[in-house]
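Engineer: have a look at this prediction, sequence included:
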Amino acid sequence: MRRLPYAAFDLAVVLTGACVLLLFGLRLYGEQTLAQQADKLLLPQSTVLLAADGSVMSRIPIPGGGYRENAESGELPPLLLETVMAVEDRRFYEHKGLDYRGLARALASNVSAMRVEQGGSGITQQLARSLFLSRKQTVARKLKEAAIAMALERHLSKAEILRLYLNETYLGRGQYGVKRAAFYYFGVRDLKELTPAQVALLAGIPKGPSIYNPVDRPELAVKRMQEVLGIMKSNGLITAAEERRALQIGLHGAALSPGSAAEYSAAGYVDAALQEASARTGIPLAKLREGGYTVTTGLNPSAQRAAEAAFRNPANFPPDAGGERVQGAVVILDSRTGEVKAMVGGRDETGGGLNRAVSAARQPGSAIKPILVYGPALESGRFTPDSLLPDRPASYGGYSPGNIKGVYRGTVTMNTAVERSINAPAVWLLNEVGVTPALAFAAKLGIELPAEDRQLAIALGGTHGGVSPLQMAQAYGVFASGGRFSTGHLVREVRDGSGHLLYQCTPESQQVISARTAEMMTAMLVGAVNEGTGRKARLSGRMVAGKTGTTQLDIQGVPSAANRDAWFAGYTKGWSAAVWIGFDRTDRNHYMTDGGGTAAALFAAIMGPALNALP
């Protein structure tokens, strides 16, 4: 018996040492976790892309999914802060990360109920778990949670912890943080404008985001709101009259239905705009997507809706072949500024996929003739739309181009050659003007071809690398704007999460060809639409200038009518556009028999509704 006190003493010493070691280990773990994963305190938030009219065209999901918009401490109203603390952690300003009284109360409640009813975790612990740990209920996780919570309290102020918590917390339907949730549920941008009922709704959601948000389970959201309003009144945060008023309005007047999704996806436009913004600011694309930036673009919602609606209609495209779908792309830009108003990079396009609107890999066919043949000829001063050109078989050092169906007219005017898209006069004219001056002219319009293209076949669109719809729309925009070139661009400005301006586009145009050349070319291209191959591009009551383009498959064993690419590039007053149609992979099993006329019809199907929607 005399040894019992000694054994108890020894046990107490051992237990004390173990506790000291445990506390030391917990402190060390918490400090190391914060030091090694400090980046997790920088909460990713959704970058937003705005259309030209200021409407949200896209909100980029944060890693893992969902959307977040961080609020600064000064944006958080006292009523919201006090309510969240009253609901989640009444002694938040009294403890150092662990509320021992709250933990003891939760433990007693759970033991009494013989099941887990209360977690006992305060705001700092919840933040530690959310940022650094899983939600798995284990003793080890609870110890880690405590360690990180105490480390957070040592390194951050209470205000910083509370702000992080309110920005990190999940509030249902993919919405993270009170700022994003307030706008999503209520349409409230300024958190200081939240009503007591709205504050109660927000503060009640974290207990069960999937069941207490006011959209999925409105009846449970109201019940939870009533509970929180009671807590607010008992803590002196609102008066009895304010509680009654909030209870009377319920969800009516407090919650709004979430904003409807945009009527367009603009997936290709979004990808291209983010890439352009990254190039202009030097911000890596991955950081740009999750840094809470605001990217304002030149997108015109009416034009984008019209383009996407036309692309959804299978009647606007040739039939599929070989189990593959005929694809397409379109770019519409303001020919005066170069600002891209609409872009579709493919049928059923998705973010991160192939954007055919900017991929310079398609043969332009006769749509290139105004850029490489007729434009240079007019600019040389040696030719006019009335100049007579030979239309007969000819050979140029082994290159012997032919007209479609072998039809030759002997002699035609340049105007007729453009309207009818005749091949022989185009090649003869390029030979007369010279390939070098023609390539230099095209470069002024934004289409730079490599040395391999220094041959006469380019008169008919036979290029090595190909061109993109963006390049074609940009080039035709020079004719539309009286000879002035404006670089095609999508981004107007980029601001960081605090609203600071990081980049602003200053559109510049430069006179690259004579206004006279642009005027004569426009007159011929109007004729090509009204009387020639581009008739399907006509728009009622509007001037349309443009040119079709078709490239043949030219593979032995397939019909002579088999085509690779179909184009229409043209413009109306103010806007130029280029449409491409074809298969991603063209071979003997995947080709079209449609040509540029189908592309011209798609141009009309897009531009008609787009222009009619303009004010």
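Structural biologist: Nice, I can see it. Numbering: from 1, shown residues only.
Engineer: for the rest of this, base every contact and every neighbour count on C-alpha atoms.
Structural biologist: Fine.
Engineer: show me where the stretch 51-200 of the chain has its strands.
Structural biologist: 56-59, 67-68, 175-176 (DSSP state E, counting those that start in this stretch).
Engineer: residue 369 is nearest to which of those?
Structural biologist: Nearest to residue 369 among those is strand 56-59 (36.2 Å), distances taken as C-alpha to C-alpha.
Engineer: pick the most deeply packed of the strands of the stretch 51-200 of the chain.
Structural biologist: Mean neighbours per residue, mean count of other C-alpha atoms under 10 Å, is largest over these for strand 67-68, with a mean of 26.
Engineer: okay, pairing it with this:
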Amino acid sequence: MAPRLFRWALFLAVWGLVAAFVAVIFFAWDLPRPEDSLITRRPSVTMVAADGSLLSTSGDLYGETVRLRDLPAHVPAAFIAIEDRRFRDHRGLDLVGLVRAMVVNVTAGRVVQGGSTLTQQLAKNLFLTPERSLRRKVQEALLALWLEQRFTKDELLTIYLNRVYLGAGTYGVDAAARLYFGVPARRLTPGQAAVLAGLPRAPSRYNPRVNPSAAVHRAVEVLDAMVETGALTAASAMVEAERLQFPRAPSRDAGWFADWVRDRIGDRAPATSDLLLRTTLDSRLQAAVEARLEAMLASQGRPAGVSQGAVVAIEAGSGAVRAMAGGRDYRASPFNRATQARRQPGSAFKPFVYLAAIEAGGRPDDMVSDGPISLGGWSPGNGHWRTRGEISIEDALAFSVNTAAVRVMQRAGGARAVAAVAQRLGLPGPFPRDASIALGTAEVTLLDLVAAYAPFANGGRRIAPFGVAEARAEGRPIAWLPPAPAPVITAEAAEAMRRMMGATVSRGTGRAAAVVGIVVAGKTGTTQDNRDAWFIGIAGGLVMGIWLGNDDATPMDGVAGGGLPARLFHDILDSQRGRGGE
């Protein structure tokens, strides 16, 4: 009897091993190669504003790669407390935790706890699809066992915190921290960490942007779990729960700026590395630009037949772009009217004419005739200006007298000399070869025009607009230096131009741009039939340009550069009062 039982036991054991082997082969047949899956992915590009708030993400993984030692202890503790309390004790599969979860769920009558370990979740995130099937669960278990053999617990936790999906297209705690709270992961509070740790179970349901009350409720559950595991005291957990709040979601209209930066990356960054770009964008100024532009277009702009606008603000000393609105609504039209649209600037081009005259020996107090002039049958008009006979060069620019501008151009050496000055300051051209150049018939982009005004504000140095202040690839800094400002005009010439453009705002066509207590200089511009209206202004180290018009070049109803554009400049600048050091 005994030999017979032994033979049957041996028989069953052998065939059991064969069956187990076949089952493993069956479930593992189409498993991905773990080594390949760990490294095969599209690199991400994450852009944050100057204050660290998230602007834009693209690619598969978002945010800066964080290391466990750089994070506050409560960040990993929050995830372990709510997702896998026995993470440090098991080897990838936690039978104790699975049984406990089953008991809790049966008692509660609903799914309260999950049985998957952090390692299993990581295996699913790295290698598998969201498919719910026995085959996928077995594959998840096999991969979890492989991960536990391949990495230490700290390494697994680091990978998890950088790869876990946390809703709204974000992967990893750093991207989620920037999106939901406007801070990097290393600055998360325990309460904020609890919000993020609550997301993996249902990222859409607990998304703070979509359902803040549900996010807070879930965060309280995580805080309670942290108390149970000893990561927080009960008193601290209560304080963290009470102080939870979510910043307002940033406008999508900064998308024009993000697109502009992304288009300029080229081959400056490693092709296979996650890229984090700290940009030059000033979030508060950007918000003011967007709000004031929309308010003006919706109110005064509507009856005047103005449907679009663009605004660019740059730091005159460096070229750092602080704000950029390429239109009225990025979601409706991502076309960037600040960088892609080339239009005639009208009289906003005249400062280059007058600079050429200053460099040729002229002075702001020199006199010039404002009477009619005819060149080869072409006779520019002066609008509502009443001829005085002779006026100073300063007044000719301040009141935008066309006939005087043509005569000033002639004194400067003609159209060719003026074109050379404009190119030296950064306008790419091409330029007309006739006298019409004095009235701004050369087409420019708003960004190029604003940048070309910078030498007037910074003492004579040409700058190149840039949007990236710092770049990191996989956490390592990479060189991303903009071209250094280069002297192109003398400090004396720059000062003379600021004086004349200051007169434009104090008593000329740009009076609507004046802000009490702030020194403002600038120039208005209006094209034929009021198709384009411009104001380019200088104030407090900032150069800001505004264009208003219509995409189809339909004439506006009497809108000139000294009207709505100058008022918009005033409104934006006035909104920034009280900001330290600005």
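Structural biologist: Thanks, I have the structure now. Predicted model, so just to flag it, every value in this text is computed and none were measured.
Engineer: still on that earlier bit, with distance to residue 471 of structure 1 added, can I get the strands of the stretch 51-200 of structure 1 in JSON lines?
Structural biologist: Converted to JSON lines, the strands of the stretch 51-200 of structure 1 look like this (distance: least, C-alpha to C-alpha, whole Å):
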{"stretch": "strand 56-59", "distance to residue 471 of structure 1": "24"}
{"stretch": "strand 67-68", "distance to residue 471 of structure 1": "34"}
{"stretch": "strand 175-176", "distance to residue 471 of structure 1": "39"}
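Engineer: to residue 521 of structure 1, which of the ones you listed lies closest?
Structural biologist: Short answer: strand 56-59, nearest of the strands of the stretch 51-200 of structure 1 by C-alpha to C-alpha, at 36.1 Å.
Engineer: rewinding a little: closest to residue 545 of structure 1 out of the strands of the stretch 51-200 of structure 1?
Structural biologist: Between the strands of the stretch 51-200 of structure 1, strand 56-59 lies closest to residue 545 of structure 1; by C-alpha to C-alpha that is 30.3 Å.
Engineer: which helices and strands sit right next to the closest one?
Structural biologist: strand 48-50 (3 or more C-alpha pairs under 8 Å, 6 or more residues apart in numbering; DSSP states H and E).
Engineer: on that earlier part again, residue 78 of structure 1: which of the strands of the stretch 51-200 of structure 1 is closest?
Structural biologist: Nearest to residue 78 of structure 1, of all those, is strand 175-176, at 19.9 Å by C-alpha to C-alpha.
Engineer: so residue 143 of structure 1 sits against residue 27, correct?
Structural biologist: No - counting by C-alpha atoms under 8 Å, residue 143 of structure 1 stays clear of residue 27, with 10.6 Å between them.
Engineer: of those two, who's got more company?
Structural biologist: The residue with more neighbours, out of residue 143 of structure 1 and residue 27, is residue 27; 18 against 15, by other C-alpha atoms under 10 Å.
Engineer: wait, residue 224 of structure 1 touches residue 201, no?
Structural biologist: Yes - between residue 224 of structure 1 and residue 201 there is a contact under C-alpha under 8 Å: 7.4 Å.
Engineer: which one of these two is surrounded by more residues?
Structural biologist: residue 201 (29 against 24).
Engineer: which helices and strands does the host helix or strand of that one pack with?
Structural biologist: Element membership for residue 201 of structure 1, per DSSP states H and E: helix 196-204. Helices and strands in packing contact with helix 196-204 of structure 1 are listed as helix 78-88, helix 178-186, helix 218-234, helix 240-249; criterion 3+ C-alpha pairs under 8 Å, 6+ apart.
Engineer: give me the contact list for that helix.
Structural biologist: 79-80, 83-84, 87, 171, 178, 181-182, 186, 212-214, 221-222, 224-226, 228-229, 238, 242-243, 246-247, 250, 254-255 (C-alpha atoms under 8 Å, 6 or more residues apart in numbering).
Engineer: any idea how many residues pack against residue 381 of structure 1?
Structural biologist: By other C-alpha under 10 Å, neighbour count at residue 381 of structure 1 equals 9.
Engineer: do you know how far residue 487 of structure 2 is from residue 419 of structure 2?
Structural biologist: 18 Å (C-alpha to C-alpha, to the nearest Å).
Engineer: now swap in residue 238 of structure 2 and tell me
Structural biologist: Distance of residue 238 of structure 2 to residue 419 of structure 2, given as C-alpha to C-alpha: 68 Å.
Engineer: in which helix or strand does the residue lying closest to residue 303 of structure 2 once chain neighbours are set aside reside?
Structural biologist: Counting by C-alpha to C-alpha, 6 or more residues apart in numbering, residue 303 of structure 2 lies nearest to residue 557, which is 8.0 Å off, once chain neighbours are set aside. Assigned by DSSP H and E, residue 557 of structure 2 belongs to neither a helix nor a strand.
Engineer: cool, residue 569 of structure 1 as well?
Structural biologist: With DSSP H and E as criterion, residue 569 of structure 1 is part of strand 563-571.
Engineer: quick one: that strand to chain centroid distance?
Structural biologist: 26 Å (C-alpha atoms, centre = their mean, to the nearest Å).
Engineer: please apply the same query to stretch 403-414 of structure 1.
Structural biologist: 47 Å.
Engineer: ok, stretch 335-343 of structure 1 next?
Structural biologist: With C-alpha atoms, centre = their mean, you get 17 Å for stretch 335-343 of structure 1.
Engineer: okay, it sits on what stretch of structure 2?
Structural biologist: Under TM-score structural alignment, the match for stretch 335-343 of structure 1 in structure 2 covers residues 316-324.
Engineer: hmm, who's touching that stretch?
Structural biologist: By C-alpha under 8 Å, 6+ apart, the residues outside stretch 316-324 of structure 2 that reach it are 254, 256-257, 280-283, 285-286, 289, 310-315, 338, 451, 454-455, 457-458, 461, 463-469, 484-485, 541-543.
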